[in-house]
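1. need coordinates for the below:
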Amino acid sequence: MKGSLFSSEIAEPYAQALMSLAESHDITRSVGDNCRDILEILEESAELRAFISSPVIKDEDKRAVLNRILGDDIHHYLRNFLMLLVDKRRIVFLEAICQQYLALLRKLTNTVLAEVTASTELSDRQRRDVIDKIKALTGAESVELKTDNDPDLIGGVIIKVGSQVFDASLRGQLRRIGISLTGAS
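-> Modelled structure (predicted):
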């Protein structure tokens, strides 16, 4: 169900409600940080995703596990929200709700999400350069980077912002040269 239209139709109103709650208490960024942490935990643990999605597991067990995993680092409003999701049997949509909340937060703060693929891990200076370039291209106030490594790129980076793709990789340059040489003959 992950990524489905049905999932996003259910997740969107919950994410909007969470955003409304966060705005009214001036904790939008804090809740956003918590949502990123939750997404990271869910991404790393297929067992946890299966556990919270299981209709067989009791709600009180789900609440106990969530409380134990999230600890005291999570804002209490978000903790209460998660317990409500368990009670309403909507915790299965937690990942989609967090992703939708982050999309709303990016819109609110004029932040763009940039997916950067590089041949090697980016240095701090390279990250700053990429962020500056993306700000210049998009006019965004800030940039949220999601990085990935692909040794097949040989060198350079591929930057995806929304539907736009900027291919500054050596592999992309070689492909463009090959196309131009093929077209010239």
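2. all contacts plus neighbour counts: C-alpha atoms, from now on.
-> OK.
3. which helices and strands does the helix or strand hosting residue 78 pack with?
-> If you go by DSSP states H and E, residue 78 is part of helix 76-87. Contacts defined by 3 or more CA pairs under 8 Å, 6 or more residues apart in numbering; DSSP states H and E place helix 76-87 against helix 59-70.
4. so who does residue 142 touch?
-> Each residue near residue 142 by CA atoms under 8 Å, 6 or more residues apart in numbering is listed here: 109-112, 131, 135.
5. I'd like the next helix or strand past the longest helix belonging to the chain.
-> Criterion DSSP state H: the longest helix present in the chain is helix 5-24. Where DSSP H and E defines the elements, the next helix or strand beyond helix 5-24 is helix 28-44.
6. now do that following helix against helix 5-24, angle only.
-> Here helix 28-44 runs at an angle of 150 degrees relative to helix 5-24 (axes from the mean of the first three to the mean of the last three CA atoms, to 10 degrees).
7. next, the buried residues of the next helix or strand after helix 28-44.
-> Using DSSP H and E, the next helix or strand after helix 28-44 towards the C-terminus is helix 46-53. By 16 or more other CA atoms under 10 Å, the buried positions in helix 46-53 come out as 48-49, 51-53.
8. and the contacts of helix 46-53?
-> 42, 57, 62, 91-92.
9. farthest pair in those?
-> 42 and 57 (17.3 Å; CA to CA).
10. between those two, which is the more surrounded one?
-> Neighbours per residue (other CA atoms under 10 Å) separate residue 42 from residue 57, with residue 42 holding more: 17 against 11.
11. the more buried one: what's it in contact with?
-> Remark: with contacts taken as CA under 8 Å, 6+ apart, residue 42 is in contact with 48-49, 95.
12. and this one, please, so the two structures can be compared:
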Amino acid sequence: MILLLTNSKIIYPYSEALFSIAKDQEKFEVIKNDMELFVTFTKNLNGFKKFLETPLINKNKKIKVVKDVFSKILNSTTLNFISILINKNRIMFVSNISEKYNQLVLKDKSVKLVKIACARQLSEKQAQALSEVLKHKFKCLSVKLIFNIEPELIAGFKIFIESQVIDVSLQGELKEFEWYLTK
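-> I've put the predicted structure just below:
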């Protein structure tokens, strides 16, 4: 629990700062894409991630390597932000900061990020209908649906929005039924 609190105390201020800079420079999408690219790169190259997170390696050397590799790919604002994360020994939180930044951008645009786990792929018509219901229920201009297929749900889906989980899956119903039987 303490680690989680510490992480949120670190992640939120940095993501807020990045959001504020992006808003001032009107570069929401550029910075979002840059951060996603950098996070993907660090996740896929485990050696690079270890290099960045190792405290024994000089911070200036890390920053130089990052600038050498990414200077032609990333926006200078993003590159400077990543350099700050390295300098402040916060680079290990870059993925979480990026995710929180994306949430702040969506919130600013009155868009809700909705993760949906479903037993099978929804049709375009079903996804659109679900989107409309969620927009109405959560009083927002738009929702961004992210689907994840989970066959173990058997049928139906689970909706994850903000801190809420709405489970309308057969698996959830069976678990609830099991709970009543064992009560």
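13. residue 58 of structure 2 maps to what in structure 1?
-> Using TM-score structural alignment, the partner of residue 58 of structure 2 in structure 1 is residue 58.
14. gap between its match and residue 128 of structure 1?
-> According to CA to CA, to the nearest Å, residue 58 of structure 1 and residue 128 of structure 1 sit 46 Å apart.
15. count the neighbours of the nearest residue to residue 93 of structure 2 once chain neighbours are set aside for me.
-> What sits nearest to residue 93 of structure 2 in space, not counting adjacent residues and going by CA to CA, 6 or more residues apart in numbering, is residue 11, at 6.8 Å. The tally of other residues near residue 11 of structure 2 (other CA under 10 Å) stands at 21.
16. tell me how far residue 11 of structure 2 lies from residue 17 of structure 2.
-> 10 Å.
17. same question, residue 132 of structure 2
-> Separation of residue 132 of structure 2 from residue 17 of structure 2 (CA to CA) stands at 32 Å.
18. and if you look at residue 41 of structure 2?
-> For residue 41 of structure 2, the distance to residue 17 of structure 2 - CA to CA - is 22 Å.
19. could you list the residues in contact with stretch 26-36 of structure 2?
-> 19, 22, 74-75, 77-78, 98, 101-102, 105.
20. which of those residues sit farthest apart?
-> 74 and 105 (18.7 Å).
21. give me the element the residue positioned nearest the centre of structure 1 is part of.
-> Against the mean C-alpha coordinate of structure 1, by CA atoms, centre = their mean, the closest residue is residue 99 at 5.6 Å. Residue 99 of structure 1 belongs to helix 94-108 when assigned by DSSP H and E.
22. elements contacting that helix?
-> Using 3+ CA pairs under 8 Å, 6+ apart, helix 94-108 of structure 1 is in contact with helix 5-24, helix 28-44.
23. how close does that helix sit to structure 2?
-> On superposition with structure 2, the mean distance recorded for helix 94-108 of structure 1 (mean CA distance after the TM-score superposition for structure 1) is 2.0 Å.
24. residue contacts, residue 149 of structure 1?
-> 117-121.
25. same thing but at 6 Å, please
-> Neighbour list for residue 149 of structure 1: 117-120 [criterion: CA atoms under 6 Å, 6 or more residues apart in numbering].
26. just the buried members of the residues you listed?
-> Among these, those scoring as buried are 117-120 (criterion: 16+ other CA under 10 Å).
27. the residues you listed in helices, which ones?
-> Assigned to helices by DSSP H, none of these qualify.
28. save those as CSV, and put in distance to residue 36 of structure 1 too.
-> Formatted as CSV, those follow (distance: CA to CA, whole Å):
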residue, distance to residue 36 of structure 1
117, 20
118, 22
119, 25
120, 24
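29. out of those residues, who's nearest residue 160 of structure 1?
-> Closest approach to residue 160 of structure 1 among those (CA to CA): residue 117, at 8.5 Å.
30. that closest one touches residue 158, doesn't it?
-> Yes: taking contacts as CA atoms under 6 Å, residue 117 of structure 1 lies within contact range of residue 158: 5.1 Å.
31. quick one: what helix or strand has residue 146 of structure 1 in it?
-> Per DSSP H and E: strand 142-149 holds residue 146 of structure 1.
32. what does the helix or strand following that strand rub up against?
-> Downstream of strand 142-149 of structure 1, the next assigned helix or strand under DSSP H and E is strand 156-161. For strand 156-161 of structure 1, the external contacting residues (CA under 6 Å, 6+ apart) are 114-118, 165-170.
33. after strand 156-161 of structure 1 comes which helix or strand?
-> Sequence order places strand 164-169 as the next helix or strand after strand 156-161 of structure 1, per DSSP H and E.
34. check the mean deviation of that next one from structure 2.
-> Counting by mean CA distance after the TM-score superposition for structure 1, strand 164-169 of structure 1 comes out at 2.2 Å.
35. alright, that wraps it up for me.
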